[in-house]
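> Provide a 3D model corresponding to the input given below.
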Amino acid sequence: MRQKSIAVIIVAAGKGERAGGDPKQYQLVGGQPVLARTVESFLALPYVTSVTVVIHPEHEARYAALNLADERILNAVTGGVSRQASVLEGLKALAPSRPDLVLIQDAARPFATPEVIGDVVAVLEQYDGALPTLPVTDTIKRALDGRQVATTEDRSQLFAAQTPQGFRFGQIFSAHMRASTIRRQFTDDAEIAEWAGLRVAMVMGDRDNIKITHPEDFARAERILAGDNAMETRVGTGFDVHPFEPGDAVWLGGVKIAHDKKLKGHSDADVALHALTDAILGAIGEGDIGVHFPPSDMQWKGAASTVFLAHAGKLVLEAGGRIVNLDVTIVCEAPRIAAHVPAMRDVIGTVLGIATSRIAVKATTSEQLGFTGREEGIVAMASASVEMPRGD
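I've put the predicted structure just below:
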């Protein structure tokens, strides 16, 4: 079987003014221009057939000064007045060779990993297009006037898009050509594909696959490059217990499980998520769940514990950290937990925006000893490993 040809278009035609100073794609990260790093991340992959860089017409000298040397790098292409127009110019340049697949990458994303790129390419065996995404962990509000909240979006259905975005060449070229004839600007190539009726799939993105846009993004990029030299792993533990009271279901790990009792507490009494939240907060030195959500505050009466977990995850991200792995043990005689573990891992992963492979949920009994053995309540213990910027 003939090996598919895979072309890459790197869009570097913007002025990059929001980053301050020189255009962001030519500024240095770790002593190397951002654009050079982006190009090299694709040249490192043997299955990439060609790389075409689309540049701003005023940046020809800057691009030439990069001295990018590889036989797979094609002549640079001058971009248009918008990102959409620039991508179309890149597609036009590739049209004579008609590659099987094309990957479209933002120049300002220098940290696309081989795993993310490979996942995008692999999905194109079944779909017309593919892009890496990350679950949205913040609550999203819609406001018609930019001030008053009109509605709250269902974040379980929201995902943040990254690049590279991959497509079958003929289909995305045709879609871009059609899109250029209407008075509408699309935010990315996947949106054009969706508009054209193509089937576009999502693969798991990478939190380090950042788009450098503002000056502070360069500091984060330096931390990513520094890796272990700039980051340290911290461990936190959590412990929680709730007694039973009359009811018909318990909440555990974000999953409602039918039972002849329920857990007593100010919120939904999800003992597993409470222990997990405390473990994350402990790892980053942010106290415990009671500090952030005091039981004396009636707004948390009956609240879903996923709210508490999401808050802890947000604090990790705001501090420049990432969750490495989580481990929860639930101790009870009943209800039976094993059948619900996959759903619990899915809930936790979605709330925190991490892969379920980083989450362990286990259950055990106390061999009918103590208050759990007498089925008076449930205990949960948790640990969290969190990678954080190295401090003093």
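> CA only for contacts and neighbour counts going forward, please
Noted.
> separation between the residue nearest the centre of the chain and residue 158?
With distances taken as Cα atoms, centre = their mean, the residue of the chain nearest its centroid is residue 134 (2.7 Å). Distance from residue 134 to residue 158, counting by Cα to Cα, to the nearest Å: 9 Å.
> Next, the second sequence, to be compared with the first:
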Amino acid sequence: MRQKSIAVIIVAAGQGERASAGGAPDPKQYRNVAGVPVLQRTIQAFLDHPAIGQILPVVHAGHAERYAALGLSDNRLLAPVLGGGTRQASVLEGIKALAPLRPDLVLIQDAARPFATTDLIGDVIAVLDQYDGALPALGVTDTIKRSLDGRLVVATEDRNQLHAAQTPQGFRFGQIFSAHMRASTIRRQFTDDAEIAEWAGLKVAMVMGDPNNIKITHPQDFERAERIVSGDFAMETRVGTGFDVHPFEAGDAVWLGGVRIPYRAKLKGHSDADVALHALTDAILGAIGEGDIGVHFPPADMQWKGAASTIFLKHAGDLVTGLGGRIVNLDVTIVCEGPRIAQHVPAMQAVIAETLGIATNRIAIKATTSEKLGFTGREEGIVAMASASVEVPRGD
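Got it, this is the predicted structure:
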């Protein structure tokens, strides 16, 4: 069975006047929440969903430079189109632009809702197997009063029948295209796309919304958005340690910290036997609970014979990045009588920094001797110890 193609329209053509009260220089979709522009967060939420095929931003005619300044790049992200004078008109421009691609489904998302989760997006998509349209919604908990003049109460609504709509709202593309085209021929303005679908006679179902899927509308909403980021995506620090030892064998150089150092012997091992990078890799893996280097690169696997240990280190770093984390600092101690290490430390730091994509000032490399004691003192091999501090999203 052919997988349905799914496109997303991000409606970002508004001026955001209410959220800009108080003199904010940028429209709300270009203002930062925890250092990241709102529109960028919104787009990334859909880039993170594997079922999404294309994402089309609809932007204001005067915001082209602001959008370009975001520097977003992904092969699923289409060039933005210009919106119309109303949200309804902007959505229609987006639908028209998608028409040549003929997606099966389309999701329509407000740019000012940056916290749509992968699960929420998936729930909306799933409902479209049975219904013409779908939207996330939350039941109303407050008592709702009706007033004709904004002052005198004339009725109390049954809140059990009331729900607050969110986006993304999803539809079968051909149906919502037809509904929007028909709606554009009348003077009535609709509040959202689900209302247009209802007016056109389409069956629209609700899925459970998310309280954090807020729409940034007023200045105080930015404060709530900051709290959502710091609360739901707060980072925690984890620490791991690594230890490795390799004996010498006949040779003319050793690999330490990714640097080839001429010496009267080399280190014995299945890979390049870089004892420093092995300890460092284990420290990073330990910090994120991913076992040790042997689990990921078994010594019995011949593809790793003679392999550069930077491969192992990069893999560990990629695992941290994949968790949404970052490496805070690394500390390596090398214990040997020889070779001399100090002059090679800057080169080692540079290799490790490039491999992991971090700054050299986050990497400490130290060398010491064992005062002629033990196997290192007898110059039979080298020991390395390492520690790694990483930040990852806080778990349960």
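> TM-score for these two?
The TM-score (TM-score structural alignment, normalised by the length of structure 1) is 0.58; 231 aligned residues with a Cα RMSD of 1.2 Å.
> still on that earlier bit, just list the residues touching the equivalent of the residue nearest to the centre of structure 1 over in structure 2, thanks.
Matched by TM-score structural alignment, residue 134 of structure 1 corresponds to residue 138 in structure 2. The contact partners of residue 138 of structure 2, taken as Cα atoms under 8 Å, 6 or more residues apart in numbering, are 163-166, 208-211.
> ok, 7 Å please
163-165, 208-209 (Cα atoms under 7 Å, 6 or more residues apart in numbering).
> got it, and residue 161 of structure 2?
Per Cα under 7 Å, 6+ apart, neighbours of residue 161 of structure 2: none.
> Would you mind measuring from the equivalent of it over in structure 1 to residue 34 of structure 1?
Structural alignment (TM-score structural alignment) places residue 161 of structure 2 against residue 157 in structure 1. Distance of residue 157 of structure 1 to residue 34 of structure 1, computed by Cα to Cα: 32 Å.
> Identify the spatial nearest neighbour of the aligned residue in structure 2 for residue 189 of structure 1, chain neighbours not counted.
The equivalent of residue 189 of structure 1 in structure 2 is residue 193 (alignment by TM-score structural alignment). If the residues on either side of it in the chain are set aside, residue 193 of structure 2 comes closest to residue 169, at 7.2 Å by Cα to Cα, 6 or more residues apart in numbering.
> one step back: mean shift between the helix or strand containing the residue nearest to the centre of structure 1 and structure 2?
Per DSSP states H and E, residue 134 of structure 1 falls inside strand 129-135. In the superposition against structure 2, strand 129-135 of structure 1 averages 0.1 Å from its aligned positions (mean Cα distance after the TM-score superposition for structure 1).
> tell me how far that strand is from the chain's mean position?
9 Å (Cα atoms, centre = their mean, to the nearest Å).
> before we move on, back to that, which of the contacts of residue 138 of structure 2 ranks first by neighbour count?
residue 209 (22 neighbours; other Cα atoms under 10 Å).
> measure that residue to residue 146 of structure 2 for me?
24 Å.
> Then residue 312 of structure 2?
The separation that residue 312 of structure 2 has from residue 146 of structure 2, given Cα to Cα, amounts to 65 Å.
> higher neighbour count, the two?
residue 312 (22 against 13).
> Wait, a helix at the more buried one?
Yes. Checked against DSSP: H, G, I helix; E, B strand; the rest coil, residue 312 of structure 2 lies within a helix.
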